[in-house]
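> A structural model of the following input is requested.
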Amino acid sequence: MRLLQALSKFAASKSLIRNVRAAFSQTPLTSDTYKVERGNYGEIASEDISIFKDIVGCSHVVTDPSDLEGNNIDWLKTVRGQSKLMVKPKSTKEVSEILKHCNERNLAVCPQGGNTGLVGGSVPVFDEVILSTQRMNKIISIDPISGVLVCQAGCILETANKDLAGHGLIAPLDLGAKGSCHLGGNISTNAGGLRLLRYGSLRGTVLGVEAVLSDGAVLDCLSTLRKDNTGYDLKQLMIGSEGTLGVVTALSILCPQKPASVNVAFLGVESFEKVLKIQQCARKDLGEILSAVEFMDSECMRNVTHHLNMTNPIADCPFYILIETSGSNASHDEEKLGRFLEEVMDAGIADDGTLATDYTKMEAIWGLRERMAEAMLHDGYNFKYDFSLPTDKMYDLVRASREHLKGICKSVVGYGHLGDGNLHLNITCEKYSRDIHSAVEPFVYEWTSRHKGSVSAEHGLGFKKRQYMAYTKSKEEIMMMKKIKQLFDPKGILNPYKMLPDNF
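All right, here's what the predicted structure looks like:
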């Protein structure tokens, strides 16, 4: 049996390598697609490689081009860099020594965690040194009394959750990429996830951050206190800065108690207006146990069932809404959600629905939502966006985009976190085309700006969105961000070509 399992893992690994190499060869260089010019940075020499080997050990410096393919291309397979070197430190001290050397030599650096980002923020554009946190995966401490986790930046979210479960705790965020994303990357992009409605954003749950600045100096803000009013809150500058101000090496985060009871309702409705009505009813009737409200349209369901062979547990409907509750009393919570489901069905707000109280069924329903991004990759080239909008305007953008792109694109779908107004807009076509790209952008950003939305709800700006920051932020805000960047990273070596726009 063990031999069969080993052979199966080996075959899966070989298949993954083949897929990455096929995508790598088919994806054009970011610099060519977007017409970017390389900054005035130093070029890596053999002496640099020798110094990095002295810092982290020979086996943790990667220079083989075939071994770097997966680190030079993003998860969506839409942007590709040209790095010739990846360094994998184990400690904050090693990160400090690496950045000190890079700063002295004016070598550009691309910090990289799990490389699950969707806006090109975690892959090089040119030949930046990839600084990977994958070896920095130590759980430093878990305090079951205060509920505080302290860990290195390379801890995988799902792995951390397993350790937390032993203390009756859970991480305050949950993502579809939880099996591979790093907590340091989550912090650096201010990831939102599926349960922001219940636990809030990382800006509120992260208590402390340790980061290394561009010159190698260590910024130690790794507090575990819930209240600290002494001076400026410098850790907030690192949260959401996407590695442009410093490389996050460790963090402390407040973790809630693991709920004793979790239940899921999955409903089908005929219009987005009824989706909004159900959310309103859920807030009123489920109140303190409501932990997630997600929605998807029929095109999303078609993609996930067709491309991933998943099963829709209810009748086909124009829209679907997933509602999760979590609490401390199983019978109370199940009864409350069951009564809510009956009421919205009897009132004709929902056309069909099902209630899941066992783990297997809940996982299957959540899988429909969590694997949506994966399903869309099978539908063609992806233009993928995450916008914050007034909740009643969320699906209007999908409708407007379908009308604007009629006959040009293969599909335009909408899904997302209804509970916090976060729309995931996905546009697919057979292959990348500059003409299609020009039709999509800046149209979607202009529409979002006109309706008082944000061009980035949770994915960050990365490379793909940086030139559109002004659709959400004022000129004064952007200029202040550039001054902060100059203060923290005078030579601009940290994650260049990312987040901040050129045209200011």
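
> use CA for all of it now, contacts and neighbours both
OK.

> Identify the residues contacting residue 154.
Taking Cα atoms under 8 Å, 6 or more residues apart in numbering, we find residue 154 in contact with 113-114, 133-138, 182-184, 249.

> Next: residue 211.
So residue 211 contacts 218-221, 238, 246-250 (Cα under 8 Å, 6+ apart).

> As a check, name the ranges of all strands in the stretch 51-200 of the chain.
With strands called from DSSP state E, counting those that start in this stretch, the stretch 51-200 of the chain shows them at 61-62, 86-87, 109-112, 129-132, 139-143, 148-152.

> let's see this one next to it:
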Amino acid sequence: MFYESNKKVNHARFKPQTFALLNRSRKAGIGYSQCVLRPKTTEEVSRILSFCNEHRIAVCPQGGNTGLVGGSVPVFDEVVLSTSLMDQIISTNDTSGVLVCQAGCILEKLDTHLADHGLMMPLDLGAKRFLSSWRQCVKANGEVLDCLRYHLKHLFIGSEGTLGIVTKVAIQCPAKPKAQNVAFLGLESFQDVLKTMKKAKYDLGEILSSCELIDELSLDLVTSHLKLNSPISVYPFYMLIETQGSNNDHDEMKMNAFLESAMSDGLILDGTTTNEVSKMQSLWELRERITEGLTHDGYVFKYDISLPTKNFYSLVPAMKERLGDSAKRICGYGHLGDGNIHLNISVREFTQDILDKIEPFVYEFTSKLKGSISAEHGIGFRKPKYIHYSKSKESIALMKQLKAMMDPNGILNPYKVLPA
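Reported below is the predicted structural model:
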């Protein structure tokens, strides 16, 4: 656990390949650590990192632990630094809409708190522009950076705890919408999906907040395994479209006009729309519980990919052709509005042969289409050797230089993000 201060961090406990195999075969990110630290303040994080840096003790930052690539999993007995107790809301400004909180706050808690102030968390497609800057970050040597005063936030966003640990954030939150509508639609083809999304952007304009795609086999996961009811019949593709605005009559009129036009054009075969809270929640459950449905489907290979909109669904048929009967289910769903598709391949049990057929093909395919091998779940431990499919060698070299400058002793989340 504690390494000699005149040497680099000791990384010889066991081989990385062993960790990767454990991750695959046990269906979860399994790591090893004898010590978990749960600081409550930025000052405590600073003291921990200062000590660990001096004594060459590797640190694995851990937040919500919802990633899919092992980014928050200790590999070689690193000290786990959990932000779970850093969950205090520091201030809320009703006028500016700025919320300041510690980095360990969960979204549900923040959204509930903001509702009392007439605000909401900026989570959806239409509100991403409201995201504000990181406020406070602790470097590897314990130095505290105020990233609000110095415009350094993008240095740490997406670095997955390899350059510093975020302890406090400031988020500019939009006003909670007075009107909300959700439509759940059935379509025949992906080309019809693209045309419908384009039409939604024009017809719904400023009130369009979410545009999600679900294919038939993805919806089947929640209707079969979780026994949720779909309000419409079975179709090859489904879209979930949400609007948020300030005038319900105006928004409802725009939604109805959009749906009538899209149905008359033959794009939408069937659908339902509602502005009742309970019914909207039921429609969103069909999308949000797909991951839960996958847990009942055997061993699942999960891929979080970003592709150009016109190629959003292209990986699914490509993988079906490549894997054939060796896969139990190949399906795709995700955030059509920003090109983020969740590709899922379920099999009866893990085998190295199937993995070899999937990787690196899935990343090579993505690279040829100028996509990204990771959309929202990071690079973590599983993807560093594939990062060259998304980043040039010059970019990777610069990232390594930044890592060496910010964390010269290599204590922050080793083995993650950057290739060896």
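
> closest to residue 122 of the first structure out of the strands of the stretch 51-200 of the first structure?
Closest of the strands of the stretch 51-200 of the first structure to residue 122 of the first structure is strand 109-112, at 5.2 Å (criterion: Cα to Cα).

> residues making contact with the closest one?
Residues outside strand 109-112 of the first structure that contact it (Cα under 8 Å, 6+ apart): 102, 122-124, 128-133, 185, 243, 247, 493-496.

> Where does that strand end up in the second structure?
Using TM-score structural alignment, strand 109-112 of the first structure lines up with residues 59-62 of the second structure.

> any idea how far the residue of the first structure positioned farthest from its centre is from residue 352 of the first structure?
Here the centre of the first structure is the reference, and by Cα atoms, centre = their mean the most remote residue is residue 346, at 37.8 Å. Counting by Cα to Cα, to the nearest Å, the separation of residue 346 of the first structure from residue 352 of the first structure is 10 Å.

> Ok, residue 205 of the first structure next?
Taken as Cα to Cα, the span from residue 205 of the first structure to residue 352 of the first structure is 37 Å.

> Then residue 206 of the first structure?
For residue 206 of the first structure relative to residue 352 of the first structure (Cα to Cα), the value is 39 Å.

> So between these two, which is more surrounded?
residue 206 (25 against 20; other Cα atoms under 10 Å).

> Which position in the second structure pairs with that one?
Here residue 206 of the first structure is matched to residue 132 in the second structure, going by TM-score structural alignment.

> Next: residue 410 of the first structure.
Alignment note (TM-score structural alignment): residue 410 of the first structure maps to residue 328 of the second structure.

> swap in residue 295 of the first structure?
Per TM-score structural alignment, residue 295 of the first structure is aligned with residue 213.

> Any idea how many residues pack against its match?
Neighbours of residue 213 of the second structure (other Cα under 10 Å): 26.

> which residue sits closest to it in space, ignoring its chain neighbours?
residue 239 (4.8 Å; Cα to Cα, 6 or more residues apart in numbering).

> and that neighbour, what is it in contact with?
By Cα under 8 Å, 6+ apart, the neighbours of residue 239 of the second structure are 183-187, 193, 211-214.

> The residue positioned nearest the centre of the second structure: which element?
Central residue of the second structure (Cα atoms, centre = their mean): residue 376, 3.3 Å from the mean position. Of the helices and strands defined by DSSP states H and E, none includes residue 376 of the second structure.

> surely it meets residue 304?
Yes - Residue 376 of the second structure is in contact with residue 304 according to Cα atoms under 8 Å; the separation is 6.9 Å.

> shared neighbours of those two, anything?
Each of residue 340 lies in contact with both residue 376 of the second structure and residue 304 under the rule Cα under 8 Å, 6+ apart.

> hang on, the earlier thing: pretty sure the match of residue 295 of the first structure sits in a helix.
No - using DSSP: H, G, I helix; E, B strand; the rest coil, the assignment for residue 213 of the second structure is strand, not a helix.
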